[in-house]
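Enquirer: I'll drop the sequence and a predicted model, then ask my questions.
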Amino acid sequence: MKNLKTAYILLGGNLGDRMLMLDNAQKQIAKLAGEVVKVSGDYETAAWGVEDQPSFFNRVLAIQTDKEPMQLLETLQQIELDLGRERHVKWGARLIDIDILFYEDEVIDLPRLKVPHPFLHERRFTLVPLAEIAENYLHPVLKKSVSALLECCPDELEVQPLKSVQAAG
């Protein structure tokens, strides 16, 4: 039996059929990266960083994976490419963005991979859906729960829940 690790993954996008892109990304993650064990609701947020662009839809997944962190990153980046992701402008508009927020309680500081995600505690669009499925999860560097991080988050962008019916499965 393989040793499964828990990872929390943020999905986001603001181009095309945003909901379809989140759904397709989730399906590909389930197929290629690991079993999806928890799914947050979907949220809409004004663009962060570069603000002159469409609003984003976001969702957080908890997965059980047998992939090591760099393998997981490479798999997720390939899913982004397969779904049409193009990287032009930092924080620019995109069809899909997939970020590793946490990987177990590991702290990883590599040129291509930083875990926990270095900005997650500063972004409501990440913390709101994450708190929905992992409010008591302890940030391994800041030593605060996700819900405590959300309470003191400096980001003031409104994160609106989307009224959608999540299909089971």
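Expert: Great, that's in hand.

Enquirer: rest of the way, CA atoms for contacts and neighbours
Expert: Fine.

Enquirer: hmm, who's touching the helix or strand harbouring residue 147?
Expert: Here residue 147, judged by DSSP states H and E, is contained in helix 146-151. Here helix 146-151 makes contact (C-alpha atoms under 8 Å, 6 or more residues apart in numbering) with 121, 124, 127-128, 130-131, 134-139.

Enquirer: Same list, those residues, but as TSV with neighbour count and secondary structure please.
Expert: Listed next are those as TSV, based on neighbours: other C-alpha atoms under 10 Å; DSSP: H, G, I helix; E, B strand; the rest coil:
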residue	neighbour count	secondary structure
121	21	helix
124	23	helix
127	25	helix
128	26	helix
130	27	helix
131	20	helix
134	20	helix
135	17	coil
136	13	coil
137	18	coil
138	17	strand
139	21	coil
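
Enquirer: A further structure is provided below for comparison with the first:
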Amino acid sequence: MSTRAFIGLGSNLDQPAEQLQSALQALDLMADTRLAAASAFYTSDSLLPGQPRYTNAVAAIDTTLAPLDLLDALQAIENDQGRVRKERWGPRTLDLDVLLFGDQVIDVPRLKVPHYHMHARPFVLYPLAELVPADFRLADGRVLQQLLQACPFVGLERL
């Protein structure tokens, strides 16, 4: 049985929109996984000053992979697209984050789901809202519409 998972995509190096397009194709080709939908692309300022703007999106996938196996597969896609892990918040060719994994709450050293900062990131919440019903609840009980109201559409530009 497959699980609906939501993946955050981000890039601010080496033609970010093309990086996201390639990542979406890779998600669709990933073993035991099917790309169900993708949001529009958005640009946003980096969380740290002095970095190029990011291009972000959210993808909905259906997968039979276990959560940590999915994380490993996502990191392999990042590596294939030239991701270099020098610093935690540094610029990157591609960042793929497991935002939600079905109705599971996951808290292990390598993976926190729902993603631990998504409630404060408009570049995650607004693309996610394109892919789910208006009354969507995260696995931890938070309501997406309430998170959107607390996280204004500031600094975002829909492409």
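Expert: Thanks, I have it. As the structure is a prediction and not an experimental result, all values here were calculated from the model.

Enquirer: The residue in the second structure that residue 66 of the first structure lines up against: neighbour count?
Expert: Matched by TM-score structural alignment, residue 66 of the first structure corresponds to residue 64 in the second structure. By other C-alpha atoms under 10 Å, 16 other residues sit near residue 64 of the second structure.

Enquirer: list the contacts for residue 64 of the second structure?
Expert: Contacts of residue 64 of the second structure (C-alpha under 8 Å, 6+ apart): 1-3, 32-33.

Enquirer: now swap in residue 145 of the first structure and tell me
Expert: Here residue 145 of the first structure is in contact with 135-139 (C-alpha under 8 Å, 6+ apart).

Enquirer: Still touching in the second structure? Go through these.
Expert: Retained in the second structure: 136-139, out of the contacts of residue 145 of the first structure (criterion both residues aligned by TM-score structural alignment, their matches' C-alpha atoms under 8 Å).

Enquirer: can you put those residues in CSV and add distance to residue 39 of the first structure?
Expert: Output for these, formatted as CSV (distance: C-alpha to C-alpha, whole Å):
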residue, distance to residue 39 of the first structure
136, 16
137, 15
138, 18
139, 19
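
Enquirer: Let me see the contact set for residue 43 of the first structure.
Expert: Counted by C-alpha under 8 Å, 6+ apart, residue 43 of the first structure has contacts 56-59, 125, 129, 159-162.

Enquirer: out of the residues you listed, which are buried?
Expert: 56-59, 125, 129, 159 (16 or more other C-alpha atoms under 10 Å).

Enquirer: Just tell me what residue 119 of the second structure corresponds to in the first structure.
Expert: So residue 119 of the second structure corresponds to residue 121, using TM-score structural alignment.

Enquirer: ditto for residue 76 of the second structure
Expert: By TM-score structural alignment, residue 76 of the second structure lines up with residue 78.

Enquirer: tally of neighbours for that match?
Expert: 14.

Enquirer: Please identify the helix or strand for it.
Expert: For residue 78 of the first structure, the host element (DSSP H and E) is helix 69-82.

Enquirer: residues contacting residue 48 of the first structure?
Expert: residue 91.

Enquirer: Roughly how far does it sit from residue 80 of the first structure?
Expert: 20 Å (C-alpha to C-alpha, to the nearest Å).
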